[in-house]
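**Q** Fold the stuff below for me.
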Amino acid sequence: MSSTDTASNANKMPLYIAIMVFIASLVALLMAAGQGNATQTMGQREPVSVVLTKVEMRQQFETPINVFGLIESPKSTMLSFDSSGEVTEVLVEEGDTVSKGDVLARLDTQRLVAQQKELSASLERVKADLNLAKINNDRTQSLVKKKLESAQRLDETQAALNVAAARVNEISASLNSMNVALDRAILYAPFDGQVDSRLFDEGSVINAGMAVIGVTSNDKYQARFAVPADIVDQFEIGESVTMQVGESDVQGTVSQRLAVRNIQTRTVDILVSLSSNTQVRPGDMAILSGSRIHTEQGAWLPVSALSNGLRGLWRVLVLDNQGGDNGVGTLQARVVDVVYTDGSKAFVRGALKEQEQVVVGGTHKLAPGQRVKAGTASAELGEMMP
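**A** So this is what the prediction gives:
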């Protein structure tokens, strides 16, 4: 080795020593800091303040259910003629208001009027025959009393009188039937209401029974709801209820609860009479709120009390303060199963006990075994729980 290399190494030696001293000092500081943290246990840390709620165990819970129905008129009919013919007059338009007994439409009655006149003439003829038969019978009776006519002749005149009387009754009945047919050629409003449909105009030839005009009653409307059979008993006849129609709340009274279950839907219809027809029309959709009871042991908790556990399960953090250290204790994790949630609160079942205290917020910042102390629950939390 040359003298030059020896001198160079000698000059670098102080630098190496300085670096080694620096590294040794840094390691010593890190080890001291680690030992200091290690000696500071969780029991020595300042407890974190958390908001708690007490567990109230229940044997059942209720969930809301909305039942949909339609507004309808208590009276609604499609009017038709009971005979065929040509429509000669339609006196109303859609939307017209009508009163009971108003004439709505007429059929052509020329043929019926002609038959009526024919029957009237026939009635006059048979009445004349009846009068003649009565005169003959009276004359024959007088002659028989005077022994100038036989009893057989009296029987013949009496029979002729009876035939004439029967003929008068027959034609009178036919004339009455014709009058009824003429009256049935006119459509009358069966009740006060509004015309909701006009299906034919003048000149149309229709068959018997074909709908011509629709009329809807102006009486207070009703709503028909198909209610699941397991909750239909919640709605008692005479009970006041509130329905939602569009953006409005509508008051009504349960008027009927049908005893027959619908074959297709397996539901039971109830009818609700509306207090007022304001802002509603037949055909509007109505929503009636109810509730369904579920038999299940568990408790209501705010959704904020839930956190993700292992294998996709949910967990809650329960305060264990058996030592009674002024509300200070350690957290324990409990696995729970969410049975139902409405977005703000959840009904859960699992390893929970009555009056245990559960953390209701900030669970993502906490861990089992951590020391915490009870904070003050907000008023919103109390209102949230059922």
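
**Q** Going by C-alpha atoms from here, please, whenever you check contacts or count neighbours.
**A** OK.

**Q** Now find how far off-centre stretch 159-179 is within its chain.
**A** 60 Å (Cα atoms, centre = their mean, to the nearest Å).

**Q** Contacts for that stretch, please.
**A** 112, 115-116, 119-120, 122-123, 126-127, 129-130, 133-134, 137 (Cα atoms under 8 Å, 6 or more residues apart in numbering).

**Q** if we take the residues you listed, which one ends up nearest to residue 355?
**A** residue 112 (88.7 Å; Cα to Cα).

**Q** Can you name the residues that contact that closest one?
**A** Contacts of residue 112 by Cα under 8 Å, 6+ apart are 178, 181, 182.

**Q** Give me the subset of the residues you listed lying in helices.
**A** Of those, the ones assigned to helices by DSSP state H are 178, 181, 182.

**Q** I'd like these as a markdown table, with neighbour count and distance to residue 273 appended.
**A** Compiled in a markdown table, the ones in helices among the contacts of residue 112 are given as follows (neighbours: other Cα atoms under 10 Å; distance: Cα to Cα, whole Å):
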| residue | neighbour count | distance to residue 273 |
| --- | --- | --- |
| 178 | 18 | 43 |
| 181 | 17 | 38 |
| 182 | 19 | 39 |
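
**Q** could you redo those residues as TSV and give each row distance to residue 167?
**A** Formatted as TSV, those follow (distance: Cα to Cα, whole Å):
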residue	distance to residue 167
178	17
181	21
182	23
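
**Q** where along this protein do the helices fall?
**A** Counting by DSSP H, the helices of the chain are 3-39, 110-145, 151-184, 379-384.

**Q** Please provide the structure for the following sequence as well, for comparison with the first:
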Amino acid sequence: MNRPSMQDRLWTATLASTLAIAVSACKQENSAATLPLPVHTAVVQMISEESSTKYSANIVPYAQVDLSFKSNGYVEKIHQVKNPSGGIRNVDQGDWVPKGTVLALVSQQDYIEKLQQAEAQLARGEAEHEKAKLSFERVSALYSTQSATKPDYDSAKAQLDSTTASVSGAQAQISEARIALDYCSLRAPFSGWLVKRSVDLGSLVGPATNGFTLADTSSVKAVFGVPDTVISRVRPGQHLVINTDALSSSVDGRVSAISPAADPKSRVFSVEVTMPNPRDELKSGMIASLSVKGAKLQQPALAVPLAAIIRDPGRANGFAVMTAEGVGDLVSARLQPVELGDTFGNMIVAKGGISSGERVITTGVTLIKSGDQVRVIP
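**A** Here you go, the predicted structure:
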């Protein structure tokens, strides 16, 4: 009897090993194929109104203004505040300033001199006016007794009128000089937070030079845009609830302004919701979210999430949902044809063999077929 050669024994061992690996791989593949697919579900519900639509809003101050100078000159003083690290420093962004605070002062010397010149001119004009008045009274008395001629009377009257006009002009110049001197002081028109400071000591400023930006955040506004299909649901004074990631609780606000026209680029209408901010917790630039309540339906209807809708493989142009049958995490998927109605937000009316309270599969629904076992995850 011939014994198998070494080559035959190696070939036999290799074949056996390959078969064992193939069998093991098939077992693993079959085991993986039988694992239930994890899915999410949602409950079929009866709705009587459109679901609320969420919008993202931007928090802005109730009022924010750029404070500009009206007088020319060099900045010789900036309002001083206490420095947390000690000492004092120039007021800067993030500082709170009360109403009427002089934030910056332009060099006043030129304006003081102009005021003094106007006052001197007024004094000179008043002296000339007093002289002209006495002259007119004297000529007028002589003219009444026919001791002065009509031209003398007219000349005295004209001189009196001229000096009267000069006094009025000098008074106007004084008023103008005082206003210009007052404009050397740039004051805060309301209490608020400094958003920006654009000048330093020695800066040369002029009319319309922006020195500071001041924001009133005692109350703030949430600004968002809505399309024309929703604008009819928003009205002035309407109560809305605003949520932000920065605050653990929601904030109540009321619609304070609605744009009468849509933005030409985005085609949405701007809406402002004003809310109190006594603790200054809401900052300008924060992102907030709010919901606008949907419209009432004519009659209640069953609705399912749009994500649950699939094509019905048994009907051309038909639709269906996969219901989850069973109790617990492991359930069976069952195909249920439905007739679709109107959409309301992320929900759609579904008519067919489903009832309120049933569960429909919303994720992974296209990867399963009717009768498959699935695992429901939270």
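
**Q** out of the contacts of stretch 159-179 of structure 1, which one sits closest to residue 96 of structure 1?
**A** residue 112 (29.9 Å).

**Q** what residue of structure 2 matches up with the closest one?
**A** By TM-score structural alignment, residue 112 of structure 1 lines up with residue 111 in structure 2.

**Q** List the contacts of the closest residue to residue 211 of structure 2 other than its chain neighbours.
**A** Nearest non-adjacent residue to residue 211 of structure 2, counting by Cα to Cα, 6 or more residues apart in numbering: residue 198, 5.0 Å away. By Cα under 8 Å, 6+ apart, residue 198 of structure 2 lies in contact with 210, 211, 212.

**Q** Taking the contacts of stretch 159-179 of structure 1, please make a ChimeraX selection of just the buried ones.
**A** For the buried members of the contacts of stretch 159-179 of structure 1, the matching ChimeraX selection, counting by 16 or more other Cα atoms under 10 Å, is:
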select :116,119,122,123,126,127,129,130,133,134,137
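
**Q** Tell me how many other residues crowd the nearest residue to residue 347 of structure 1 once chain neighbours are set aside.
**A** Closest residue to residue 347 of structure 1 apart from its sequence neighbours, by Cα to Cα, 6+ apart: residue 300 at 4.4 Å. Residue 300 of structure 1 has 22 neighbours, counted by other Cα atoms under 10 Å.

**Q** Wait, residue 300 of structure 1 touches residue 352, no?
**A** No - look at residue 300 of structure 1 against residue 352 with Cα atoms under 8 Å: they stay out of range, at 11.2 Å.

**Q** shared neighbours of the two, anything?
**A** By Cα under 8 Å, 6+ apart, the residues touching both residue 300 of structure 1 and residue 352 are residue 55.

**Q** Identify the residues contacting the residue nearest the centre of structure 2.
**A** Against the mean C-alpha coordinate of structure 2, by Cα atoms, centre = their mean, the closest residue is residue 58 at 2.5 Å. By Cα under 8 Å, 6+ apart, residue 58 of structure 2 lies in contact with 222, 223, 224, 284, 285, 286, 287, 288.

**Q** you'd agree the last one is up against residue 59?
**A** Spelled out, it's residue 288 of structure 2. Yes - counting by Cα under 8 Å, residue 59 is a contact partner of residue 288 of structure 2 at 6.9 Å.

**Q** Now for the two: what residues contact both?
**A** residue 222.

**Q** what residue of structure 1 matches up with residue 39 of structure 2?
**A** Counting by TM-score structural alignment, residue 39 of structure 2 has no partner.

**Q** how many neighbours does residue 39 of structure 2 have?
**A** 18.

**Q** Name the nearest residue to residue 352 of structure 2, ignoring sequence neighbours.
**A** Nearest one to residue 352 of structure 2, counting by Cα to Cα, 6+ apart, is residue 338 at 4.6 Å.

**Q** same question, residue 350 of structure 1
**A** Residue 350 of structure 1 sits nearest to residue 336 (Cα to Cα, 6+ apart), 4.4 Å away.

**Q** The one you found: how many residues sit nearby?
**A** 19.

**Q** That one touches residue 316, doesn't it?
**A** Yes - with contact defined as Cα under 8 Å, residue 336 of structure 1 reaches residue 316; the gap is 7.2 Å.

**Q** Now do the contacts for the residue nearest to residue 242 of structure 1 when sequence neighbours are not counted.
**A** Spatial nearest neighbour of residue 242 of structure 1, chain neighbours left out: residue 251 (4.7 Å); criterion: Cα to Cα, 6+ apart. Residues in contact with residue 251 of structure 1, defined by Cα under 8 Å, 6+ apart, are 240, 241, 242, 243, 274, 275, 276.

**Q** The stretch 251-386 of structure 1: strands as residue ranges?
**A** When assigned using DSSP state E, counting those that start in this stretch, the strands of the stretch 251-386 of structure 1 occupy the ranges 267-274, 285-302, 307-308, 314-325, 328-341, 345-350, 357-359, 371-374.
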